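>>> Any chance you could fold what I've pasted below:
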Amino acid sequence: MHLKPLAAGLLSAAALVSLTGCVPNAPADPASSLAVSSTDSDCTVSGASAASGPITFDVTNEGERVTEFYLLADDGLRIVGEVENIAPGTSRQLSVVAQPGSYFTVCKPGMIGEGIGQTAFEVTGEAVEVAADDQAAYDEAVTSYTAYLRNQVSELVPLVEDFTTAYKSGDDAKARELFAAARVPYERIEPTAEAFGDLDPKIDYREVDAVAEGLDWTGFHRIEKDLWQPQPGDKNSDDTDAFLDWAPSTPEERTAYADQLVGDIQELADLVNGEEFEISIEDITNGAIGLLDEVATGKISGEEDWWSGTDLSDFKANVEGAEVAFGIVEDVARAKGDDGAAIADSISTEFTALNDLLGSYGSYEEGFTTYRDLTPDQVKELSTQVDALAEPLSQLTTTVLGLQA
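Modelled structure (predicted):
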């Protein structure tokens, strides 16, 4: 978990309604490409407007902290598109197909807080129409992925209920046994949960994230620290003294943390199953990319499940979620010609290689190697394979939307 909402609590199910459209298979107009410079103190976009249709923001991180870039709706809250985990000195692209209207751009160095440099951005011209054959394929993909999301939350609810029941009753051995499994459906659909404002912070923030944003620390990882309690000399993920000011939760506090997590998970399920819940084709493709970003920034470093060491289970779930999203749009990508087929082949090959490598460290049924038992060479091998998949996967959105030149 790394995406930090720009305005916690103000994003509803309706915010998932797509503010962008899709266009027929045609190369992007070079004039729709804008350069973005993100520093630790500013967010500069090379233009304040663009014509409706395909727009690509080439984001370069010229600061010293990992950054994110967002295109927001006219209320300054709803996320139209985002690209995250842009390391210092590197560049990433955000591609959208925008309808006429008013938007905002903003960067978030350090990936915390409300962001900096929020600037008005106008999209001019006529509404973008969608080719009938493309629309039919997009509609089918959206229907399929929506069903997948709803199935995952239906699995998540009872798993979290069983986990929290053990935790608040004091059966720590049972709760530790259930912890990783309870997180799997959540990790498979994490970008969807992150779209609902303050739900992801309440459910899945690590301690360092909550402290950085001045939030009450609750959710999975608050319970995790109770179940794998720090000992004198232990360090938090930010290298601070984990034992300082630490006290195990009282039975009353355990009940409160458990009940809140159950309630927050149920709220997520209700939102995903609600009549107003909608996603776009870009939500699917960008979600796949976002899930691999989760692996690259949290799981691969062992910072996600700092106390339990169950990061590889989350790692596997993120990869599974990304692979499902890719599988749902794979035929659409292949229909975009030889380039689309080549990108789909490359993505498929790299998914197989990554799954094979992960399989050498265990499974959900047998358990995975504890993260702290991995050697530096093993971590590097996993990281290299994630990078090998990230390169073609980063082209999935533009390929599916027919924006490849």
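
>>> can we go C-alpha only for contacts and neighbour counts from here?
Will do.

>>> to the chain's geometric centre, what's the distance from the lengthiest helix in the chain?
When the chain is parsed with DSSP state H, its longest helix is helix 132-168. Relative to its parent chain, helix 132-168 has a centroid offset of 15 Å by Cα atoms, centre = their mean, to the nearest Å.

>>> before we move on, what about stretch 369-389?
20 Å.

>>> picking that back up, ok, and for the longest helix of the chain, which residues are buried?
For helix 132-168, the buried set under the neighbour-count rule, 16 or more other Cα atoms under 10 Å, comprises 134-135, 138, 141-142, 145-146, 148-150, 152-154, 156-157, 159-168.

>>> next one: stretch 372-386
Leu382, Ser383, Gln385, Val386.

>>> who touches the one helix or strand Gly263 maps to?
Taking DSSP states H and E as the definition, Gly263 sits inside helix 251-273. Contacts of helix 251-273 with the rest of the structure, by Cα atoms under 8 Å, 6 or more residues apart in numbering, involve 13, 149-150, 153-154, 156-157, 160-161, 164-165, 167-168, 170, 193, 199, 202-203, 218-220, 222-223, 277.

>>> The structure of the following sequence is requested for comparison with the preceding one:
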Amino acid sequence: MRALRSSVVAAVAVATALTAVAGCAEKSGSSGADAILVKATDDACEVSKTSFPAGHVTINVENKGSKVTEVYVYAPGDRIVTERENIGPGTKAEITATIKKAGSYEIACKPGMKGDGIRQKITVTGADKAEKSSPELDMAVAEYRRYVQAQADETVPAAQKFADAVKKGDLDEAKKLYAPSRIGWERTEPVAESFGDIDPKVDVREDGLEKDQQWTGWHKLEKSLWDEKKITEDDKKLADQLMKDLADWQKRVGTAEITPTSMANGAKELLDEVATGKVTGEEERYSHTDLVDFQANVEGAEKSYALLKPVAAKNDAALAKELDKQFAELKKLLGDYREGDGFKAYDTVGKDDRKKLSDAVNALAEPLSKLAGAVAK
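Presented below is the predicted three-dimensional model:
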């Protein structure tokens, strides 16, 4: 989904221990006395409760600092299990989560949206509590699991063609195959990132590298192809490494923990990824193929919504109607930037047009943040 970056460390995962949904700051059934309050400042992350039972939990965040912040929940091993980004100074946000397993976790505030964050340890107690389900939701999860596996299965051969072109030293062919090789990954980034160790290998950007981390993956090759305009012997080795890492993802994707709320959360995070990386032009800064990624992110989000819609519409018809409208309007707007079988280079998209795209993304992201709540009713 998103490569780690110095300006925005954006990651979300569907973890085995926790399923969570980030939403707007609004009331929920578990708000009030039972909620965990997080007060984030530029140099502190105060958590009102450090121990609570497994089950549904609400985390109410208030940013009292001067910087935009993010709040993460980590499982052991620094696996990111949920996060809420872009919480501006003086604003609030609510995260509704279902914690299934007892154990040790951490809540982290990230002022400036970078670094390891200011962390507080929390303990989840009690026996495992399964998330409420239904035949319709079970069917949605099963179908989505097939979808993410199919996307991985389609990505590997597409990426192999790209890697083969790199290994042949064919600069023009590699450029042509670069963006198509990423579509399946972009559609299912939240699930792809659930394993923690794969995304930093295949999708990290140079400014998101951790200390002493070797730069590998798509974006390293992107820089060679468009910025350096040459393919080195090291690049050919990196092409093989990319395929090794993607094969690992393909093999493991079937083991990902997927639930109705994680699907809804993932849809919202895909829109956040568009807002923080694609609309800004940061993601594909050398190739300018951002609109291909943009389209794939929207397609992945819409797939999750479509599978959850029967239940969401039953529980909140107005929300479903609004989501239908906003998805349609965003897709129509994207169509204006098509060129042949693909999209215009993003560096040819002017400021006013980027603003239109950003506004359309935000118009969809707001109701999409409420999808999990509708599904969980």
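
>>> TM value for the aligned chains?
Put the two chains on top of each other and the TM-score (TM-score structural alignment, normalised by the length of structure 2) is 0.88; 363 aligned residues with a Cα RMSD of 2.6 Å.

>>> report the angle between the axes of the helix holding Gly263 of structure 1 and helix 132-168?
Put simply, helix 251-273 of structure 1 runs at 170 degrees to helix 132-168, going by axes from the mean of the first three to the mean of the last three Cα atoms, to 10 degrees.

>>> Centre of the chain to helix 251-273 of structure 1, how far?
21 Å.

>>> Ok, stretch 58-78 of structure 1 next?
On Cα atoms, centre = their mean, the centre of stretch 58-78 of structure 1 falls 15 Å from the chain's centre.

>>> Could you identify the helix or strand that succeeds the longest helix of structure 1?
Later in the chain than helix 132-168 of structure 1, the nearest helix or strand by DSSP H and E is helix 172-188.

>>> What mean distance separates whatever helix or strand comes next after that following helix from the matching residues in structure 2?
Later in the chain than helix 172-188 of structure 1, the nearest helix or strand by DSSP H and E is helix 190-194. Following the fit onto structure 2, the mean deviation recorded for helix 190-194 of structure 1 is 1.2 Å by mean Cα distance after the TM-score superposition for structure 1.

>>> buried residues in the helix or strand that helix 190-194 of structure 1 is followed by?
Proceeding N to C from helix 190-194 of structure 1, the next assigned helix or strand is helix 199-204, under DSSP H and E. Of the residues in helix 199-204 of structure 1, Leu199, Asp200, Pro201, Lys202, Ile203, Asp204 count as buried by neighbour count, 16+ other Cα under 10 Å.

>>> Could you single out the nearest of the residues you listed to Ile116 of structure 1?
Compare each of the buried residues of helix 199-204 of structure 1 with Ile116 of structure 1 using Cα to Cα and the shortest gap goes to Pro201, at 19.9 Å.

>>> Roughly how far does the closest one sit from Phe104 of structure 1?
Counting by Cα to Cα, to the nearest Å, the separation of Pro201 of structure 1 from Phe104 of structure 1 is 23 Å.

>>> could you pull out the strands for structure 2?
Assigned by DSSP state E, structure 2 shows strands spanning 18-23, 36-40, 45-47, 51-53, 55-63, 69-75, 79-87, 92-99, 103-109, 118-125, 338-339, 342-343.

>>> Can you check which of those gets nearest to Val311 of structure 2?
strand 18-23 (16.4 Å).

>>> what's the angle between the closest one and strand 103-109?
With the same axes, to 10 degrees applied, the angle from strand 18-23 of structure 2 to strand 103-109 works out at 30 degrees.

>>> what angle do strand 18-23 of structure 2 and strand 79-87 make?
Using the same axes, to 10 degrees: strand 18-23 of structure 2 against strand 79-87 is 10 degrees.

>>> Which of the buried residues of helix 199-204 of structure 1 sits closest to Ala210 of structure 1?
So of the buried residues of helix 199-204 of structure 1, ranked by how close each gets to Ala210 of structure 1 (Cα to Cα), first place is Pro201, at 7.5 Å.

>>> what sits against the closest one?
Pro201 of structure 1 neighbours (Cα under 8 Å, 6+ apart): Lys4, Ala210.

>>> is it true that Val59 of structure 1 touches Ser91?
Yes - if you go by Cα atoms under 8 Å, Val59 of structure 1 and Ser91 touch, sitting 5.4 Å apart.

>>> the more surrounded of these two?
Val59 (25 against 16; other Cα atoms under 10 Å).

>>> residues in contact with the residue nearest to the more buried one when sequence neighbours are not counted?
Spatial nearest neighbour of Val59 of structure 1, excluding adjacent residues (Cα to Cα, 6 or more residues apart in numbering): Val36 at 4.5 Å. Neighbour list for Val36 of structure 1: Cys43, Thr44, Val45, Ser46, Phe57, Asp58, Val59, Thr60 [criterion: Cα under 8 Å, 6+ apart].

>>> quick one: the longest helix of structure 1 to helix 172-188, angle?
Using the same axes, to 10 degrees: helix 132-168 of structure 1 against helix 172-188 is 170 degrees.

>>> Helix 132-168 of structure 1 - contacts with which helices or strands?
On a contact count with 3 or more Cα pairs under 8 Å, 6 or more residues apart in numbering; DSSP states H and E, helix 132-168 of structure 1 meets helix 172-188, helix 251-273, helix 281-294, helix 311-334.

>>> residues in contact with the equivalent of Tyr337 of structure 2 over in structure 1?
Using TM-score structural alignment, the partner of Tyr337 of structure 2 in structure 1 is Tyr361. If you count contacts by Cα under 8 Å, 6+ apart, Tyr361 of structure 1 has them with Phe368, Thr369.
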